[in-house]
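# Structure of the sequence below:
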Amino acid sequence: MNKTLNGNFGKFGGAFVPETLIYALDELENYYNKIRGDRDFFREFNNLLTEYAGRPTPLTYAPNFSKRFEINTYLKREDLLHTGAHKLNNCLGQGLIAKGLNKKRIIAETGAGQHGVATATVCAFLKIPCEIYMGSIDYERQKLNVFRMQLLGARVNKVESGSKTLKDAMNEALRDWVTNINTTHYMIGSAAGPHPFPTIVRDFQRVIGEEARSQIFKSTGTLPDAIFACVGGGSNSIGLFKAFIQDESVKIFGAEAAGKGIETGLHSATLSAGRPGVLHGSLSYLLQNSDGQVEEAHSIAPGLDYPGVGPEHSYLKESKRAIYEGITDDEALEALEILAKEEGIICALESAHAVALAIKKVKELGKGSTIIISLSGRGDKDMQTIMNSLEAKNEQN
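Predicted coordinates for the structure are as follows:
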């Protein structure tokens, strides 16, 4: 059922959901519309972003990286936010919404584990019980984050169905929500899902772009020539992009996960290789076969291992305001090593895709251009994967 066309991005978005979810989505939309202009709500939210989460995050000039590639590079440091990634921005906002709706329980899905950790963190702070759904493959490759969630008091449910990754975790979370609709808030972490979630997540993440826009003006006196962010579901990227969409001089680039190569079929390059369809309640681009069945995705970065994407990104692609290109696992690993050795910053594998795309676009942008790259998270969670991948690569060589 298509609940509503409100909140669509061009032809994308909507809420294609079972009848049982309509009440909860209406309740959420009505409450969000009420608090959007509520100064008290946003005073509390902004205070938490500052005093609890650690905002504003720095916009760090990368002198060695800039010299190497002859391009002025600034890094938006979401990796320095409390819990280690941008996910906390959205979770604090949605946590306050759940509290305002008097929900007794919060559920969430997670792939890389960072949204799960942020959810568990906020639930511990607000004293609301929570459960996290996580595909068993992600559970194994992100054991550190699993332990962090459990230490924070969350129950982590291992999902064994389907590809055992983010898509399937989201499926299980939606099933839980249908069953416990009156008492439970589903804290979606990506700018995806049924309306109004893509709008809510974007609005809570737009602080990334608003800060970056102000900071680059302060540092350079002008806007950047281009901005870069990784795109899975798309929350960190839409948070950065939103502040620059109206600035036609700023080129917008989204880095998708090309995995082993788009030609191999082992990838998560939804906007580059997918086509429009319905997944998890919204119309957007997704990976699907000729029969319309959702195909499995692959990426070395668990946060990008998703066959769909947020509807606003689909709109930005079709309107040609943003350019989306695939980055392979190997390209992301190489970019991660370069940034680490040039700047002493080990970013998340997800963020490394954005760094790699920036490196590929240097010639196109020209020497002396100014760019911003969103470092959506830090690489602590990925150390075992990075170590295993680099050891395997060295053995091949």
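
# use CA for all of it now, contacts and neighbours both
OK.

# longest helix of the chain?
Longest helix of the chain, by residue count under DSSP state H: helix 19-35.

# ok, and what's touching that helix?
When contacts are defined by Cα atoms under 8 Å, 6 or more residues apart in numbering, helix 19-35 is touched by residues 1, 3, 41, 97, 101, 178, 181-182, 195-196, 200.

# how about stretch 178-188: buried residues?
178, 181, 184-188 (16 or more other Cα atoms under 10 Å).

# thought residue 173 was touching residue 109?
Yes - if you go by Cα atoms under 8 Å, residue 173 and residue 109 touch, sitting 6.2 Å apart.

# okay, and the common contacts of those two?
In contact with both residue 173 and residue 109: 132-133, using Cα under 8 Å, 6+ apart.

# neighbour count winner among the two?
Per other Cα atoms under 10 Å, whichever of residue 173 and residue 109 has more neighbours is residue 109, with 31 against 24.

# shouldn't the more buried one be in contact with residue 132?
Yes - using Cα under 8 Å, residue 109 is in contact with residue 132, at 5.7 Å.

# list residues touching both of these two?
With Cα under 8 Å, 6+ apart as the test, residue 109 and residue 132 both reach 116, 173.

# Tell me which stretches of the stretch 151-300 of the chain form strands.
155-159, 184-186, 226-230, 251-261, 266-268, 275-279, 282-286 (DSSP state E, counting those that start in this stretch).

# which other helices and strands contact the longest one?
Counting contacts by 3 or more Cα pairs under 8 Å, 6 or more residues apart in numbering; DSSP states H and E, strand 251-261 is packed against strand 226-230, strand 266-268, helix 270-273, strand 322-328, helix 329-343, helix 349-360.

# Now show me the structure for the sequence below, then we'll compare the two:
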Amino acid sequence: MSKSYLESTPDENGFFGKFGGSFIPPVLEQPFADITQAYKELKDSPEFIKELKYVRKHYQGRPTPISFAKNLTELCGGAKIYLKREDLNHTGAHKLNHCMAEVILAKHLGKTKVIAETGAGQHGVALATAAAYFGLECEIHMGEVDIAKEHPNVVRMKILGANVIPATHGLKTLKEAVDSAFDSYVPQADKAIYCIGSVVGPHPFPMMVRDFQSVVGHEAKEQFFEHENNLPDAVVACVGGGSNAMGIFAGFIDDKEVELHGVEPMGRGEKLGEHAATLTYGEEGVMHGFNSIMLKDENGEPAPVYSIGSGIDYPSVGPEHAYLQSIGRTTVGLCNDEEAVDAFYKLSQLEGIIPALESAHAVGYAMKLAKTLGKDKTILINLSGRGDKDIDFVVDNYPIPNAKF
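As a prediction, this is how the structure comes out:
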């Protein structure tokens, strides 16, 4: 019997085709080898599985439901739109799915501290939450620009006991936060674990985070059958690093009849530095310890990027997303700032659900896609996070529209 996609991909060295792998300095080779070995030991351990199931059910609030967006569907006039409600996961986003598991892994390795980067702050809040729950020290690196923009999440992290360290170099956003976190981790690798916040970084993190996030897709597949007695025609999720997308794609990746759409941030336009549409405009390159598709400047270095969504303004992308696009399994879509804000307000005023700006990119693209499909078709969006963190920024920069659409 042949193995499923998730069982057979990546290979033992962490490659998805030519993408992925581990390109790290010698000082980090042993810590990452230890993490890989610990994950292999834990992932099929009955004790680990039992603990994770307990945490997800009795602490996180899983399973999260699927909601039919009736009013949004009627507005678009095409395919039926459904939402996988990761905004209802504890801490308000999908990030806790892998953070709780990563902290259990850290405890298994005898670590006393977790270190991570964060963009929009959702990963930082989730890791601070997991660290508090399991009694570990937590250090979060965040770009100065994002600290100002995502102030509510910064306050939440501090209340939860995390030490928030600003990244003050470069563009002062997500890439710089990753740089800062890696620099801090190297001299602390004996007592700390770097809990990468997406399906990026050196092996085993792209595989490990995908596997921990796959609960989203496995739940969604079963739940969607309850609604439609069928699979969705299309699954849509935003892609920066790409953890929420891989999480929901995992449930449908072997179902070839289901189209998988990863939505990139088109920002303010096509000019380099005005968007973060890596798969659309990038080329192959190594960054932050893995080979993938990345946006490069004229010197071949990581290019400046921009998006209204702080969690998706990253100049590379998870290697599995690069691989799936290269073999034609996924379709890459685009959503710009204006479309994302429009979707933010429409979902809020039509469905009573305020989405994260990152998730609003998936909603904005799905609204365009729905109009091209017949009413007999269905779209499932991974609503990866709630928009509490974004409301001040949005209303300060984009006036609240009249609800009469």
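
# where does the TM-score land?
Here the TM-score for the pair of chains, by TM-score structural alignment, normalised by the length of structure 1, is 0.96; 391 aligned residues with a Cα RMSD of 1.5 Å.

# so which of the helices and strands packed on strand 251-261 of structure 1 comes closest to residue 159 of structure 1?
strand 266-268 (19.7 Å; Cα to Cα).

# Just give me how far that closest one sits from the chain centre.
Relative to the centre of its chain, strand 266-268 of structure 1 is centred 17 Å away, using Cα atoms, centre = their mean, to the nearest Å.

# Return the closest of the buried residues of stretch 178-188 of structure 1 with respect to residue 219 of structure 1.
Among the buried residues of stretch 178-188 of structure 1, residue 188 lies closest to residue 219 of structure 1 (Cα to Cα), at 34.4 Å.

# Determine which residue in structure 2 is aligned with that closest one, please.
Using TM-score structural alignment, the partner of residue 188 of structure 1 in structure 2 is residue 196.

# do you know how far that match is from residue 205 of structure 2?
7 Å (Cα to Cα, to the nearest Å).

# Can you give the contact residues for stretch 116-134 of structure 2?
Outside stretch 116-134 of structure 2, the residues that reach it (Cα under 8 Å, 6+ apart) are 91-93, 95-96, 99-100, 103-104, 114, 137-143, 146, 150, 153-154, 156-157, 160-162, 173-174, 177-178, 180-181, 194-197, 309-312.

# In helices, which of the residues you listed fall?
Per DSSP H, those map to helices at 96, 99-100, 103-104, 146, 153-154, 156-157, 174, 177-178, 180-181.

# Please indicate which of the residues you listed are buried?
Using 16+ other Cα under 10 Å, the buried members of those are 96, 99-100, 103-104, 146, 153-154, 156-157, 174, 177-178, 180-181.

# Out of those, which comes closest to residue 244 of structure 2?
residue 96 (11.0 Å).

# If I follow the layout properly, that closest one ends up in contact with residue 90?
Yes - using Cα under 8 Å, residue 96 of structure 2 is in contact with residue 90, at 7.2 Å.

# list residues touching both of these two?
With Cα under 8 Å, 6+ apart, residue 96 of structure 2 and residue 90 have common neighbours residue 60.

# In the ones in helices among the contacts of stretch 116-134 of structure 2, find the pair that's most separated.
In those, the most distant members under the criterion Cα to Cα are 104 and 146, with 28.0 Å between them.

# give me the stretch of structure 1 that stretch 116-133 of structure 2 matches.
So stretch 116-133 of structure 2 sits over residues 108-125 in structure 1, by TM-score structural alignment.

# now that stretch, how far from the chain's geometric center?
How far stretch 108-125 of structure 1 lies from its chain's middle: 13 Å, per Cα atoms, centre = their mean.

# How about residue 289 of structure 1: what's its closest non-neighbour residue?
In space, and not counting its chain neighbours, residue 289 of structure 1 is closest to residue 295: 6.4 Å by Cα to Cα, 6 or more residues apart in numbering.

# I'd like to know how many residues surround whichever residue in structure 2 pairs up with the one you found.
In structure 2, the residue paired with residue 295 of structure 1 is residue 303, using TM-score structural alignment. Neighbours of residue 303 of structure 2 under the rule other Cα under 10 Å: 19.

# so what's residue 303 of structure 2 up against?
Residue 303 of structure 2 neighbours (Cα under 8 Å, 6+ apart): 272-273, 295-297, 315.
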